[in-house]
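Asker: Turn this into a structure:
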Amino acid sequence: MPRTTATATVTLLAPDGIRSIATLNEAPGYSKPTGPLRSRVAYAAAHVVPKTWADNTPGSPAEIDWDTTLGFRRHVYSWGLGVADAMDTAQRNMGLDAAATRELVSRSAQVAREEGGSVVVGVNTDHVDAEVISVAEVVDAYKHQLHFAEDQGAGPVLMASRHLARVASSEADYLRVYGAVLQAAGAPVVLHWLGTAFDPQLEGYFGSSDWSRASEVLLRIIAENPGRVAGVKMSLLDAAAEVSVRERLPEQVRMFTGDDFNYVGLIGGADVEAAVQPPRDPASTRQHSDALLGAFAALTPAASAAIQALDASDPDAYLRILGPTEQLSRHVFAVPTFYYKTGVAFLSWLNGHQDAFQLVGGLHSARSLPHLSRIVELANAAHALEQPELAARRWHGMLRLNGVDA
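Answerer: All right, here's what the predicted structure looks like:
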């Protein structure tokens, strides 16, 4: 297990400007898997890294540092996780334009082939510039991106479409659109249910703001298109809602948790202590969720080590490793939740996976210095700093740049 050293410290900054000192924990020393992870399927939803010298201001086309961006994906694969790409973590609808998205899908799929990793990519309608389009045009837009993803050899994830949310007048419109797109797919796809915490423009998706009613539409889409849905990625930040839907999925359809608040119990399921599990039916055959999480991009070594513990039938180790990370994730995904990308990139920078703390569209400025300080504190406590001394140097340099003595 990770150890603590009393010789190194990190300076923290509270919201009132008061500084404090925390002991810096040593690197966790987790081991990479020697074979595929077995007990859970896990994808890390990865972010993109812009060129440091690019015009990374709001509204500017994304200029991606491809070596660093793709290097991060190789890092994820080296820990046995899959990559979920070109999704909201990669700033879809928040700075990643259509041209950059297509190139990301193509390049990421190539890296997956080189590394022998599994990649799924977001399929949306966001290449269409018009704010409002018809239901038929939504179908065509989805199909356009679907076929491109399939041509690149990537697994499609049908993301929630802002265009569909705007134009749909009834539950029947969702059934029509998803039915047409699923029938056009060459292989089973994953459906993504993204809650309003992540995108307020998706209010009323699947025909209702009531998750229980909306879930009936989702389940009906799956039932009316047998064999065409491989899984559901559910991101409502509501563990009870996820378990309710999970228990009603057909046996061949996986539940991929997108709940960055409650993933420890949802993934652990029946293998972990009851105290961390959400309510579930003990008679159900669906006793855990798999994972497709932005949090796992920030916590890749810990996520891998925790699943390796489950593979070794050691749920106590799973909880020791992953349990402390949930408080960190809750802070990274704090309201306004859609700015969580800032925390993911910040941790990537602290851990040495990118040379500069930057995001497309200037989004690295979306969180305050005390918020970032709390990330440092929680990451240190959760043993999520892969190179603690590097993290401290970078953080202290950032503090000094902002006029705070470190």
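Asker: hey, let's count contacts and neighbours off CA atoms from now on
Answerer: Fine.
Asker: Which stretches in the stretch 251-400 of the chain count as helices?
Answerer: Under the criterion DSSP state H, counting those that start in this stretch, the stretch 251-400 of the chain contains helices at 263-268, 295-298, 300-311, 315-322, 325-332, 340-350, 369-381, 388-401.
Asker: out of those, nearest to residue 120?
Answerer: helix 295-298 (14.2 Å; CA to CA).
Asker: so what does that closest one touch, helix or strand wise?
Answerer: strand 42-45, helix 340-350 (3 or more CA pairs under 8 Å, 6 or more residues apart in numbering; DSSP states H and E).
Asker: if we can go back for a sec, quick one: the helices of the stretch 251-400 of the chain as CSV, columns for distance to residue 54 and mean neighbour count too.
Answerer: Putting the helices of the stretch 251-400 of the chain into CSV (distance: least, CA to CA, whole Å; neighbours: other CA atoms under 10 Å) gives the following:
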stretch, distance to residue 54, mean neighbour count
helix 263-268, 35, 26
helix 295-298, 24, 28
helix 300-311, 28, 24
helix 315-322, 36, 20
helix 325-332, 26, 23
helix 340-350, 17, 25
helix 369-381, 23, 21
helix 388-401, 20, 18
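Asker: Of those, which is nearest residue 167?
Answerer: Closest among the helices of the stretch 251-400 of the chain, once you apply CA to CA, is helix 340-350, at 27.9 Å.
Asker: Packing partners of that closest one?
Answerer: helix 295-298, helix 325-332, helix 369-381, helix 388-401.
Asker: Before we compare anything, build this one as well:
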Amino acid sequence: MTLILPTPEGVLQPYALTGTPLVPRAPQVPLTRTAFAAAHVVSDPLAERNPWTDRPAVDWDTTLSFRQGLWDQGLGLAEAMDTAQRGMGVDWDTALELIQRTMAAARAHPLSPRVACGAGTDHVSLGALNTAGEILSAYEHQAEAIEAAGGQLILMASRAFPTIGAGPDIYHDVYRTLIDGASEPVILHWLGDMFDPALKGYWGSTDVAAASDFVLSLIAENQGKVDGIKISLLDQAHEESFRARLPDGVRLYTGDDFNYADLIAGDGTHFSHALLGIFAAIAPAASQALEALAMGDMDRYHALFAPTVPLSREIFRAPTQFYKAGIAFLAWLNGAQSHFVMPGGFQSSRDICHYAQVFRLADEAGLLLDPDLAKERMITLLALHGVDQ
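Answerer: Here you go, the predicted model:
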């Protein structure tokens, strides 16, 4: 099964599919790591109008079906996060409807999956968020809506803090109130500026060591109300150092889409749980690798995860914030949606050479679940870019 693909250098070369597709299934044993997959939303391309300026039109049935597939494989869900294009095509009203629909579907699912939902400030313009009180009020508006829907809170990083040049005192006042007031323990969210350049200097410092000290002190003030913290800095050494300093019972949820395999496996003393966008794209490998870990089969764990790491590094390569396109692309290749259209036309954020490389690496990782369908759809995309077979 061969087709002509462009290389990263823009040269056309034949590629023969060789991967053995993994079969999605539920884990056979309870997992020893908490694993949240951050999922994307599926557009309704026939209903969407003015995609650059209007609210997105969502194909709700397909969007929820994708989440059902993750749950069926034993994964939890991080809902309405940046993977769902929060602030990059998806507004708060759409995100809230997504959360409400997802929570209803989760309650009906036989595995009672865990769902945590992103609370932010994105329903208020940055120009109207100039004080700690205004930022807090915006967070509380979303937090109350999420808790009313039955979701656990993820306190998403807000662009409002860096925009006003907030110092640690403002972060402390806002986060302390949110943590203390939540109905159940929250997940904090440290998203690096490689994912969103507007978050540079989060926690009131551009020095990572100083920011780490601040966050750890914040957690220690009320550790019983902090489930964990998701860190997405793509820095394995920092994450390992940080998690060793966490209070007992507070989880480190890795958001490191480059180094997740080693971080989840751990160093013999500490390990990371997972809250990852890449898990939505590699769900069969992730689920079965975590199953192997729970069974003590480290050879199989590494064999399953190893080929997914180059794939993840390609999907999340700089500019990292465009990774959502790779998640949706693989969902289309694997038949989880009928088209490759994203809110705001976001599929145009990556080039055809990138998509061809994702195709190759997904095949090598056994993640083209129906190779004939994937090939047919890849040929269609190639033809739209002037590459005939």
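Asker: Need the TM-score between these chains.
Answerer: The TM-score (TM-score structural alignment, normalised by the length of the second structure) is 0.96; 385 aligned residues with a CA RMSD of 1.4 Å.
Asker: ok so, going back, CSV please, covering the helices of the stretch 251-400 of the first structure and showing distance to residue 73 of the first structure.
Answerer: Below are these laid out as CSV (distance: least, CA to CA, whole Å):
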stretch, distance to residue 73 of the first structure
helix 263-268, 21
helix 295-298, 9
helix 300-311, 10
helix 315-322, 21
helix 325-332, 20
helix 340-350, 12
helix 369-381, 21
helix 388-401, 20
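Asker: For residue 47 of the first structure, which non-adjacent residue is spatially closest?
Answerer: The shortest distance from residue 47 of the first structure to any non-neighbouring residue, by CA to CA, 6 or more residues apart in numbering, is to residue 90 (4.1 Å).
Asker: Check residue 53 of the second structure too.
Answerer: residue 344 (7.8 Å).
Asker: mind listing what the counterpart of the one you found in the first structure touches?
Answerer: In the first structure, the residue equivalent to residue 344 of the second structure is residue 361, according to TM-score structural alignment. Residues near residue 361 of the first structure by CA atoms under 8 Å, 6 or more residues apart in numbering: 56-60, 62, 94-95.
Asker: just residue 132 of the first structure next, same as before
Answerer: 163, 166-167.
Asker: shouldn't the residue nearest to residue 47 of the first structure be in contact with residue 96?
Answerer: Yes: assessed by CA atoms under 8 Å, residue 90 of the first structure is found in contact with residue 96 at 7.0 Å.
Asker: quick revisit: the residue nearest to residue 53 of the second structure and residue 91 of the second structure: what is the separation?
Answerer: 11 Å (CA to CA, to the nearest Å).
Asker: what's the following helix or strand after the longest strand anywhere in the first structure?
Answerer: If you go by DSSP state E, the first structure has its longest strand at strand 4-13. Downstream of strand 4-13 of the first structure, the first helix or strand assigned by DSSP states H and E is strand 19-25.
Asker: Compare that following strand with the second structure and give me the mean distance after superposition.
Answerer: Superposed on the second structure, strand 19-25 of the first structure shows a mean distance to its aligned partners of 1.9 Å (mean CA distance after the TM-score superposition for the first structure).
Asker: In the second structure, which residues correspond to that strand?
Answerer: So strand 19-25 of the first structure is aligned with residues 12-18, judged by TM-score structural alignment.
Asker: try stretch 214-231 of the first structure
Answerer: The aligned range for stretch 214-231 of the first structure is 211-228, by TM-score structural alignment.
Asker: which residues in the first structure does stretch 95-103 of the second structure align to?
Answerer: By TM-score structural alignment, stretch 95-103 of the second structure lines up with residues 101-109 in the first structure.
Asker: mind listing what's buried in stretch 65-72 of the second structure?
Answerer: Neighbour-count burial for stretch 65-72 of the second structure flags 66-72 (criterion: 16 or more other CA atoms under 10 Å).
Asker: could I get those as a markdown table with secondary structure and distance to residue 373 of the second structure?
Answerer: A markdown table is the format used below for the buried residues of stretch 65-72 of the second structure (DSSP: H, G, I helix; E, B strand; the rest coil; distance: CA to CA, whole Å):
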| residue | secondary structure | distance to residue 373 of the second structure |
| --- | --- | --- |
| 66 | helix | 17 |
| 67 | helix | 21 |
| 68 | helix | 21 |
| 69 | helix | 18 |
| 70 | helix | 20 |
| 71 | helix | 23 |
| 72 | helix | 22 |
